[in-house]
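Enquirer: Below: sequence and its predicted model.
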Amino acid sequence: MKPGIEWRQPRAAAENEQFADDLHAALSRTPKAISPKYFYDEVGSKLFERICDLPEYYPTRTELALLQTHATDMAAQMGERVQLVEYGAGALRKVRLLLDALPRERVEFVPVDISGPHLLSACNGLAGDYPGLAIHPLVADFTRQHALPARPAGARRVGFFPGSSIGNFTPAEADAFLRLAAAELTGGGLLIGIDLVKDHEVLHAAYNDAQGVTAAFNLNLLERARNELGAEFPAGGFEHLAFYNPAYCRIEMHLRATRPLALQLGGEIYSFHEGETLHTEHSHKYTVAGFQAMAERAGFRPGKVWTDANRWFALLWLQA
């Protein structure tokens, strides 16, 4: 661990217990569905990094281009002294473009992520490249109540939530997160990425890549259940399924049973008929006006918007 990084160690046993509870609940309901946050163990986090570099996956390169072009303007919205909180921090790739545009000696960085080992590795790399930057990584589920470090005197607390991850939430979950963020960022603001409504073929390709990396990412959730929780299910029993659902303006990802099978977890047996799915993720697509209206209802005041020439993706500044 690099000097100057304040690390908060996660409680692995408690995390596994929560995973088990949530998976039991997911398998008991009809239709079966679980939160996508359980994709992000160490293996899943690395697979997602590979997804971000795939030719079919436009969001990462489009958002990076927006940050490269407009980071100075975005930083100007934040102010001169900032406690920068990145929600779902991951590999800490995009935040570097913001850090380059902010006065380093006046920035405190608080990356929040559910995957502790992956976050620590990313923070060590960041500390080596940004000497003198105060980094306070926090292992937490940022969608639930969490204790951020005290804000430095005179600093504005600003959130950064890139990658269109807000699209993985149901409308009710998105509203709850925005209200939580509006409360803890009061006096500052939130820079957030959203994926925009677009041609269905572009969306389908992004979630069904030719190399099968997204499929491996999806299937890894069950491998994590096998390795961490002792779940038992037949090899080859599930396959990746992703499609656009126009009724909800969202991509859906599922794990589909290839044949009738049983999944055993903690002494309980859950049956799947052929073709039955475990819904693992949805990714809502927004219009700028629609998302701004939702953010305003949650307590934000809409500000500047940056989007690409195709209008495939947008970064929005929301004043808290």
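Expert: On my side now, so go ahead.
Enquirer: From here on, just use CA atoms for contacts and neighbour counts.
Expert: OK.
Enquirer: And I194, which helix or strand is it part of?
Expert: Assessed by DSSP states H and E, I194 sits inside strand 189-195.
Enquirer: which other residues reach that strand?
Expert: For strand 189-195, contacts defined as CA atoms under 8 Å, 6 or more residues apart in numbering pick out 59, 63, 74, 78, 157-167, 181-182, 284-286, 300, 312-320.
Enquirer: Stretch 92-99 too?
Expert: With contact meaning CA under 8 Å, 6+ apart, stretch 92-99 is reached by 64, 67-68, 71-72, 74-75, 86, 122-123, 126, 160, 162.
Enquirer: again, only this time at 6 Å
Expert: Stretch 92-99 has contacts (CA atoms under 6 Å, 6 or more residues apart in numbering) with A71.
Enquirer: Counting only helices, which of the contacts of strand 189-195 make the cut?
Expert: In this view, the contacts of strand 189-195 that belong to helices under DSSP state H are 59, 63, 74, 78, 181-182.
Enquirer: Between those residues, which sits nearest G267?
Expert: G267 has its nearest neighbour among the ones in helices among the contacts of strand 189-195 in A181, at 38.8 Å by CA to CA.
Enquirer: So that closest one versus A172, what's the distance?
Expert: 14 Å (CA to CA, to the nearest Å).
Enquirer: Can you tell me how far the residue nearest the centre of the chain is from Y286?
Expert: Note on the chain: the residue nearest the mean C-alpha position is S165, at 4.3 Å, using CA atoms, centre = their mean. Distance, S165 to Y286, by CA to CA: 12 Å.
Enquirer: before we move on, what about Q68?
Expert: Distance, Q68 to Y286, using CA to CA: 23 Å.
Enquirer: okay, the two: which has more neighbours?
Expert: Y286 (20 against 16; other CA atoms under 10 Å).
Enquirer: tell me the contacts of that one?
Expert: 196-197.
Enquirer: got the buried residues for stretch 116-131?
Expert: By 16 or more other CA atoms under 10 Å, the buried positions in stretch 116-131 come out as 116-120, 122-124, 126-127.
Enquirer: Structure two is appended below for comparative analysis:
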Amino acid sequence: MAQRHRDHLPEDFSERSLAQDVRAGLTSSPKTLPPKWFYDKVGSELYEEITRLPEYYPFAAEREILLDHAAEIVGAASCRHLVELGSGSSEKTRALIEAVLATTPEGEQAAYRAIDVSDSALHAAADDLAARYPTLDIETVRADFEHGLAQALAVDEGEVFGGRLVVFLGGTIGNQAPDQRAHFLTTLRSDLRAGDAFLLGADLVKSPDVLLPAYDDAAGVTAAFNLNVLEVVNSRLGADFDAADFRHVAVWDAEHAWIEMRLEAVRDVHVRIADLDLEVDFAAGEQLRTEISAKFTRERLQAEFEQAGFAAAGWWTDRANRFSGSLWTPA
């Protein structure tokens, strides 16, 4: 079956984006770095290890939802075309793909479009899916959906696959601040057509006794994952961070209903970032925020989606009610 690739990003997109984010984040107060830079080769391997930790429930909980309810979700969306934002390995999406294939009438075409900024991740996932599902029409799109959503979701003239189910998994929406999330949902709503639907994976508010260990495990894997972002800046921008100068911190912010991951300087630190001609000082105890991970209630999601012009079309949780999958359609 057809396998196509489109690239909407310049070759140096990742390098320019990292430089912009590091300069802006390390010269702001408080200092920040966006979590997308966690995922170099080492960071991706550490994240895979995190998903297997007993404390880290989100990955397994979302996979449980998809395995248990994929057919119901696809039936409610009435779709034959899946579009995944931030697709990565596309591993959890297989349950949805299989449900689409099972319900596509003979003579009609099921399709999957994977959207990600990583060329290597897209090609690896596409090759795997093509081998598993030879009748599936596969398209990979290298795009930054945070800033180029309309381009990533664009439909070619004459392209007809029936309704689309746009999928955004992993609780990644929780990494967006409220104003970013509102902009994303409003933009998404304007880019959907009649008959399309949107499936969101979002983590739910729960006791800090459950949340905090998920981001600060006893084995220290999450700490290593967090500290590795300093090595990313070192290797790609010629910085001289020493990971021993920082420690991993996870904090539950009850007011905003989110976890913050931070790196705290254990002593006064001076860092030079050669490629940016930038020098940065950290006072002992100063913290660099590397991630927010917002947690939601059903009511909060309903309010945010309605504000953006969506109507609720389905709600599922894992058996322990830790994580949610919710379906939304243009109102």
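Expert: Done, it's in. Owing to the predicted nature of the structure, the values given are computational and were not obtained by experimental measurement.
Enquirer: now what about the TM-score between them?
Expert: TM-score of the superposed chains, computed with TM-score structural alignment, normalised by the length of the first structure, equals 0.93; 318 aligned residues with a CA RMSD of 1.9 Å.
Enquirer: on that earlier part again, which one's more surrounded, A181 and A172 of the first structure?
Expert: Taking other CA under 10 Å, A181 of the first structure and A172 do not tie; A181 has more neighbours (22 against 9).
Enquirer: And G325 of the second structure? What does it align with in the first structure?
Expert: Superposed on the first structure with TM-score structural alignment, G325 of the second structure falls opposite L315.
Enquirer: Can you report how many residues neighbour D277 of the second structure?
Expert: D277 of the second structure has 11 neighbouring residues, counting by other CA under 10 Å.
Enquirer: how about it, what's its match in the first structure?
Expert: Counting by TM-score structural alignment, D277 of the second structure corresponds to G267 in the first structure.
Enquirer: end to end, how far does stretch 166-174 of the second structure reach?
Expert: Its first and final residues considered, stretch 166-174 of the second structure spans 17 Å by CA to CA.
Enquirer: whereabouts in the first structure does it align?
Expert: Against the first structure, stretch 166-174 of the second structure falls on residues 159-167 (TM-score structural alignment).
Enquirer: ok, and what's touching that stretch?
Expert: Outside stretch 159-167 of the first structure, the residues within contact range by CA under 6 Å, 6+ apart are 84-87, 190-195, 283-284.
Enquirer: let's see it at 8 Å
Expert: So stretch 159-167 of the first structure is contacted by 59-60, 63, 84-88, 94-95, 174, 181, 185, 189-195, 282-285, 315 (CA under 8 Å, 6+ apart).
Enquirer: do stretch 13-29 of the second structure as well
Expert: The contact list for stretch 13-29 of the second structure, computed with CA under 8 Å, 6+ apart, reads 31-34, 37, 233, 236-237, 276, 278, 280.
Enquirer: Quick check: of these, which lies closest to W315 of the second structure?
Expert: Closest to W315 of the second structure, out of all of these and judged by CA to CA, is P34, at 29.3 Å.
Enquirer: Tell me which residue of the first structure matches up with L212 of the second structure.
Expert: Alignment note: L212 of the second structure maps to H204 in the first structure; criterion TM-score structural alignment.
Enquirer: Which other helices and strands does the helix or strand hosting that match contact?
Expert: Assigned by DSSP H and E, H204 of the first structure belongs to helix 200-206. For helix 200-206 of the first structure, the packing partners by 3 or more CA pairs under 8 Å, 6 or more residues apart in numbering; DSSP states H and E come out as strand 238-245.
Enquirer: Could I get the full set of strands for the second structure?
Expert: 3-7, 31-32, 81-85, 111-116, 137-142, 164-168, 197-203, 246-253, 258-265, 269-273, 278-282, 287-294, 310-317, 323-330 (DSSP state E).
Enquirer: Can you check which of those strands gets nearest to G220 of the second structure?
Expert: strand 246-253 (9.1 Å).
Enquirer: Output the contacting helices and strands for that closest one.
Expert: helix 208-214, helix 221-237, strand 258-265.
Enquirer: please redo it, this time with the cut-off set to 10 Å
Expert: helix 208-214, helix 221-237, strand 258-265, strand 287-294 (3 or more CA pairs under 10 Å, 6 or more residues apart in numbering; DSSP states H and E).
Enquirer: what number of residues lie near the aligned residue in the second structure for D195 of the first structure?
Expert: Under the alignment defined by TM-score structural alignment, D195 of the first structure corresponds to D203 in the second structure. Residues lying near D203 of the second structure (other CA under 10 Å) number 27.
Enquirer: Spatially, what comes nearest to D203 of the second structure if we skip its sequence neighbours?
Expert: Of all residues beyond its chain neighbours, the one nearest D203 of the second structure is F323 (4.5 Å), with distances taken as CA to CA, 6 or more residues apart in numbering.
Enquirer: For that neighbour, give me its contacts.
Expert: Residues counted as contacts of F323 of the second structure (CA atoms under 10 Å, 6 or more residues apart in numbering) are 57-65, 170-171, 201-206, 295-297, 316-317.
Enquirer: Could you do A194 of the second structure as well?
Expert: 163-164, 329-331.
Enquirer: Neighbour-wise, give me the winner out of these.
Expert: Highest neighbour count within the contacts of A194 of the second structure, by other CA under 10 Å: R164, with 25 neighbours.
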